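Q: Make a model of this:
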Amino acid sequence: MEPYATRRDLLLTSLLAALPLNLAGAAASPLNPAQTIIKLPDALQWETQPTFPPGSADISPLTGDSTAPGLYYVLIRWRPGYMSAPHTYRTDRFCVVVSGTWWVNSGADFDPASCVPAPVGSFVHRVAGTPHYDGVIRSQNEPAVIAICGIGPVNFALVDPSKPPWRAV
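A: Model (predicted):
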């Protein structure tokens, strides 16, 4: 046997020294629920808003409040056959379609036939101060769930306040 270490032996020794000694017995830190807050789907609280027609949509507030200053994050579940009337917000809104297909359009004229489908995984950026409307057309088989994030207060404003804020389509 050679009395001097070879280059390969030195590299192998360095590599082995860098490995943890007890891989099988090493335990990870437990999840701290004060630092990582998890809400499983069955624990989400869905609320019907008094301004929505019965059976049209529900909201699950995740954090914050869109009517108060600061960051908010909500889920909205639109059911087929309902859309919002053209409206604006004071601040940008960032939306991701979580399930179903959300139908969106921009402009002050309400024309559901001109809406564009935003399928699962779509990102929709609603630019502050621009009129738009959205919902789920009647021919869809399932609701659409959209995650919405922004900075409040949004100051929801209808383009034409003389007309209802929600429409059956």
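Q: CA atoms for contacts and neighbours, from now on please.
A: OK.
Q: Could you report the neighbour count for the nearest residue to residue 106 once chain neighbours are set aside?
A: Nearest residue to residue 106, sequence neighbours excluded (CA to CA, 6 or more residues apart in numbering): residue 132, at 3.9 Å. Look at residue 132: counted by other CA atoms under 10 Å, it has 22 neighbours.
Q: one more to put side by side:
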Amino acid sequence: MSTASDRPDGSDRPEIVLVRGDITEQDADVIVNAANSSLLGGGGVDGAIHRKGGPAILDACRTLRAGHYGRGLPTGEAVATTAGNLAAQWVVHTVGPVHSAQEDRSEQLASCYRESLRVADALGAETVAFPAISTGIYGWPMDDGARIAVETVRASHPSSVREVRFVLYDAAAYAEFEAAL
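A: Model prediction:
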């Protein structure tokens, strides 16, 4: 399954594992969804998770929208729902920033990873599968997205999360995350 990993000796930080594949196929406690702010599904990873997870995820997202997230989920924040038909217990939805050449939004991207890990820890999750947030239609350069993702996870200290799995759809993305490790 994995060919690259990073485990800091004597640290409580999670092990980082790279996987090339489809995030909807991952057997993990948490699958992170690179959601749009509406939480109601979309394209890319978001659409794939909603399609494979089935209507339970959309129903849970509609409940969130009817309550605290009536205006949508803000960029950099994270919230959990059921995983529906996925081989996970929960989906943690986070909204990544759209890349901008004029404005540094790196902290917002880092926040997606930090907040997703915080939510996963609160759920008691031990394994978390992440996509490369914001590197698709939101235009974030893959090399910089990989650097931010890896640095943020390495700096995190969640108590329950033992493994962070970056699930990368193609060889180019995998290579960038491998270089970041």
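Q: Any idea what the TM-score is?
A: For this chain pair, the superposition-based TM-score is 0.31 by TM-score structural alignment, normalised by the length of the first structure; 89 aligned residues with a CA RMSD of 5.1 Å.
Q: still on that earlier bit, can you give me the distance of the residue nearest to residue 106 of the first structure to residue 104 of the first structure?
A: Residue 132 of the first structure sits 8 Å away from residue 104 of the first structure, taking CA to CA, to the nearest Å as the criterion.
Q: what does residue 16 of the first structure give?
A: 58 Å.
Q: between those two, which one's more packed in?
A: residue 104 (19 against 11).
Q: For that one, which non-adjacent residue is closest in space?
A: Residue 104 of the first structure sits nearest to residue 134 (CA to CA, 6+ apart), 4.3 Å away.
Q: ok, so what distance separates that neighbour from residue 59 of the first structure?
A: Distance from residue 134 of the first structure to residue 59 of the first structure, by CA to CA: 15 Å.
Q: Also residue 14 of the first structure?
A: In terms of CA to CA, residue 14 of the first structure sits 56 Å off from residue 59 of the first structure.
Q: These two: who's more crowded?
A: Higher neighbour count among residue 14 of the first structure and residue 59: residue 59, with 19 against 11, using other CA under 10 Å.
Q: where's that one, which helix or strand?
A: Using DSSP states H and E, residue 59 of the first structure maps to strand 57-63.
Q: before we move on, what about residue 81 of the second structure?
A: strand 78-82.
Q: same for that strand, what does it pack against?
A: Judged by 3 or more CA pairs under 8 Å, 6 or more residues apart in numbering; DSSP states H and E, strand 78-82 of the second structure is in contact with helix 55-66, strand 90-95, helix 106-123.
Q: can I get these in CSV with mean neighbour count and distance to residue 34 of the second structure?
A: Below are these laid out as CSV (neighbours: other CA atoms under 10 Å; distance: least, CA to CA, whole Å):
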stretch, mean neighbour count, distance to residue 34 of the second structure
helix 55-66, 18, 14
strand 90-95, 26, 6
helix 106-123, 21, 9
